[in-house]
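Colleague: Here's a sequence, model it:
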Amino acid sequence: MTAVVTETPEVSTMDRVRTFAARRASVLPTLAAIAILIVLLIGAQVEFGNFLTPRNLSALLLDHAYLLVLAVGMTFVIVTGGIDLSVGSVMAFTGILGAQMLASGIPVWIVVPVMLAGGAAIGTLIGVLVQYFNVQPFIASLAGLFLGRGLAYVVSLSSIRVENPPILWLQQTRFLIGEWYITPTGIIALVVVAAGAIVMAVTRFGRTVYAIGGSEQSARLMGLSVARTKVMVYVISGLCGGLAGLLLTAYSGAGYPRYGIGTELDVIACVVIGGTLLTGGRGYVLGSMVGVFVFATITTIISFMGAEQAWTHIIVGALLLLFIVVQRAIVARSDRQT
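Modeller: Next up, the predicted model:
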């Protein structure tokens, strides 16, 4: 009796790539963002020769800690299929409110919770409008934008300097690791990223967020807490806005009612570049962190070149357009497969 030996067809590298792309389509935009970040860093080093230094790379987190915190909250909202245009105004309102309270002699242990509560309150209002009054997220968060900015101007029309040592300590302190450094504001931002990533990945709340973004009707039929979750994602975004107000106040040493104008667009761009689908259902907090670092790297490169910062928005706009096209292609591919 002779055994029949069958030859297994050889799988080419291109076939492996196609298989990976088909099975991991949701992570492709994030991987693309990582690739763009690496190309930017290498290109800047080749061009300037002194870009990839511990000082410059540490400054990326130092200068954009507040943006990283806002991106975490925005990721939760966008994954549900919503949007939050109020984050810049919330940041400005909580920042100027905290600065005013500190200038009045109120203890910092009271001021910080009030700042966080103020952001969460505006987020709750937006969530209630979206969920219980069927207001479109764009309109509801636009109302929150005007409310936050208006409240900021009510508190003060001018800048208020912050001289409170515990607040200034958040930015002025440097924890050195060799030639690298990190500030308490950077540590807070990274803790928020880690917490957001864990919540989205391993908790029931996170799975509900993804389910709502995939199909809200299906999530309801599955018995998931759709109403509570939709309100909570805006509360989280507002809370992140309040925390970002604290970080920006510590970073600048002052509260100012005009802080954060246009920041909501920067945050949305970072989240989308990081791989979060604008239509909801797909996205990663860690991807949003990559998007923030892409934005920060572009800003730093423009500064090294001595060019106008307007080029930052031009380049980010081009990347945003590219990633939206990639997202549409991924969605169309998924629809064909289903």
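
Colleague: make it CA atoms for all contacts and neighbour counts henceforth
Modeller: Will do.

Colleague: Burial check on Val191, number of neighbours?
Modeller: 13 (other CA atoms under 10 Å).

Colleague: secondary structure element for it?
Modeller: Using DSSP states H and E, Val191 sits within helix 184-202.

Colleague: In contact with Ser237, which residues are there?
Modeller: 70, 72-74, 76-77, 84, 87, 120, 123 (CA atoms under 8 Å, 6 or more residues apart in numbering).

Colleague: returning to that earlier point: give me the contacts around the helix holding Val191.
Modeller: Outside helix 184-202, the residues touching it (CA under 8 Å, 6+ apart) are 61-62, 65-66, 68-69, 72, 169-171, 173-174, 205-207, 209, 247, 284-286, 289.

Colleague: ok, now stretch 101-120?
Modeller: Against stretch 101-120 from outside (CA under 8 Å, 6+ apart): 90-91, 94-95, 97-98, 160-162, 164, 166-167, 235-243, 245-246.

Colleague: Proceed likewise with the subsequent sequence, for comparison:
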Amino acid sequence: MSRLHSDATARRGHAVGRLVSRNLTLIVTAAIFAALFGAASKFYDGFFSASVFVSLLGDNAFLGIAAVGMTLVIFSGGIDLSVGAVIGFTSIFVSTLIERHHVAPGFAWIVGLTAGTAMGAGMGALIHFFRLPPFLITLAGMFFARGLGFWISTDSVGIAHELYGKISGFELMLGAVVLPANALMLLAVILAGYVVAHHTRFGRALLAIGGNEQSALLMGLPIGRAKIGVYALNGFCAALAGIVATLYTGSGNPSMGLGLELDAIAIVVIGGALLSGGRGHMLGTLLGVLIFGTIQAAILFDGRLSSWWMRIVVGGLLLTFILLQRYFLRKK
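Modeller: As a prediction, the model looks like this:
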């Protein structure tokens, strides 16, 4: 009886150990965010406030939405270099439909989301059916989407529609905290991404494929459907980010989102996701967005530092997390 009890205790101990190991990078990410936000609050008066925290979400809303889609792709062991170009294409496409062709914003958004989803699904189909590298296919998709955007218009197009003013000016009061529309959209997308990633068969299939695609195939998981689906969903998120960007800036620009795909990848990795797939958490992506925003806000508060310091700090954090992941994988 004592042997059975000791075996059960040992199994519980191993389970707890695996849980701690799995979430350790998430804990480290949260600790880094707390340290960065705390340090900035100490050095800069007025930094420690609800308005600054909310601005971390609002000012990085379309980047965060793109990072949610990228998180799902990385879960599956893939990568998508086209998201920044899809954001630029969607922004200029939607703004041109609204301003130059007098299309209702709601219909223009539906068309833009459909186009982004179709682009993503097309890349996913090529990756799956022809067994082509995601890096090369999405690189081609990046050139294609960016070229389409500049074909539509080489100049930015301002949006003066009344609905845009109403949505961009909307605010939700939660006591002393005021949440703008773009921050609410980001939180809604992250919540939806959390449900999809961690509470659906589709999300579990993505993690299984990223962990070991051959094992996932032997388990009978729908590999092809999941791969095409995740790139389609990522295209949808990128198009949605483009629409949110038009709400944030009041215009569409074919060069919008230039290099944003690299920021999204960095956010996902800093959030604790394994770049080779199979491990990660959507909450980590939210923390990655907050870290990115904190560095940005601290540089603005300082006023003396170049914006390139943000790249330097993010690069250092990214390297740190890659080394941490390597360490934990070897330990495993």
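
Colleague: I'd like the TM-score for the two structures, please.
Modeller: Once superposed, chain against chain, the TM-score is 0.93 (TM-score structural alignment, normalised by the length of structure 2); 319 aligned residues with a CA RMSD of 1.6 Å.

Colleague: got the contacts of Ser237 of structure 1 as JSON lines, with neighbour count, distance to Val112 of structure 1 and secondary structure columns?
Modeller: Below are those laid out as JSON lines (neighbours: other CA atoms under 10 Å; distance: CA to CA, whole Å; DSSP: H, G, I helix; E, B strand; the rest coil):
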{"residue": "Leu70", "neighbour count": "35", "distance to Val112 of structure 1": "17", "secondary structure": "helix"}
{"residue": "Val72", "neighbour count": "29", "distance to Val112 of structure 1": "19", "secondary structure": "helix"}
{"residue": "Gly73", "neighbour count": "27", "distance to Val112 of structure 1": "18", "secondary structure": "helix"}
{"residue": "Met74", "neighbour count": "32", "distance to Val112 of structure 1": "21", "secondary structure": "helix"}
{"residue": "Phe76", "neighbour count": "31", "distance to Val112 of structure 1": "23", "secondary structure": "helix"}
{"residue": "Val77", "neighbour count": "27", "distance to Val112 of structure 1": "24", "secondary structure": "helix"}
{"residue": "Asp84", "neighbour count": "30", "distance to Val112 of structure 1": "23", "secondary structure": "coil"}
{"residue": "Val87", "neighbour count": "35", "distance to Val112 of structure 1": "17", "secondary structure": "helix"}
{"residue": "Ala120", "neighbour count": "24", "distance to Val112 of structure 1": "13", "secondary structure": "helix"}
{"residue": "Gly123", "neighbour count": "31", "distance to Val112 of structure 1": "17", "secondary structure": "helix"}
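
Colleague: ok so, going back, filter the contacts of stretch 101-120 of structure 1 to the buried ones?
Modeller: Neighbour counting by 16 or more other CA atoms under 10 Å classes 90-91, 94-95, 97-98, 160-162, 164, 167, 235-243, 245-246 among the contacts of stretch 101-120 of structure 1 as buried.

Colleague: Out of those residues, which sit inside helices?
Modeller: Assigned to helices by DSSP state H, the following of these qualify: 90-91, 94-95, 97-98, 167, 235-243, 245-246.

Colleague: Tell me the counterpart of Met200 of structure 1 in structure 2.
Modeller: By TM-score structural alignment, Met200 of structure 1 lines up with Ala197 in structure 2.

Colleague: Its match: how many residues sit nearby?
Modeller: 23.

Colleague: again with Tyr327 of structure 2
Modeller: Neighbour tally, Tyr327 of structure 2, other CA under 10 Å: 11.

Colleague: What residue in structure 1 is paired with it?
Modeller: Counting by TM-score structural alignment, Tyr327 of structure 2 corresponds to Ala329 in structure 1.

Colleague: Can you tell me the SS state at that match?
Modeller: helix (DSSP: H, G, I helix; E, B strand; the rest coil).

Colleague: mean per-residue distance, the helix holding Val191 of structure 1 to structure 2?
Modeller: For helix 184-202 of structure 1, the mean deviation from structure 2 after alignment is 1.3 Å (mean CA distance after the TM-score superposition for structure 1).

Colleague: Now that helix: buried residues?
Modeller: Within helix 184-202 of structure 1, the residues that count as buried by 16+ other CA under 10 Å are 184-190, 192-193, 196-197, 199-200.

Colleague: residues making contact with whichever helix or strand comes after that helix?
Modeller: Remark: after helix 184-202 of structure 1, the chain's next helix or strand is helix 204-214, criterion DSSP H and E. Helix 204-214 of structure 1 has contacts (CA under 8 Å, 6+ apart) with 76, 79-81, 199-201, 218-219, 224-226, 229-230, 279-282.

Colleague: What are the buried residues along the very next helix or strand once past helix 204-214 of structure 1?
Modeller: Sequence-wise, the next helix or strand downstream of helix 204-214 of structure 1 (DSSP H and E) is helix 216-221. For helix 216-221 of structure 1, a neighbour-count test (16+ other CA under 10 Å) marks 216, 219 as buried.

Colleague: Then stretch 135-152 of structure 1?
Modeller: Buried, per 16+ other CA under 10 Å, within stretch 135-152 of structure 1: 137-145, 147-149, 151-152.
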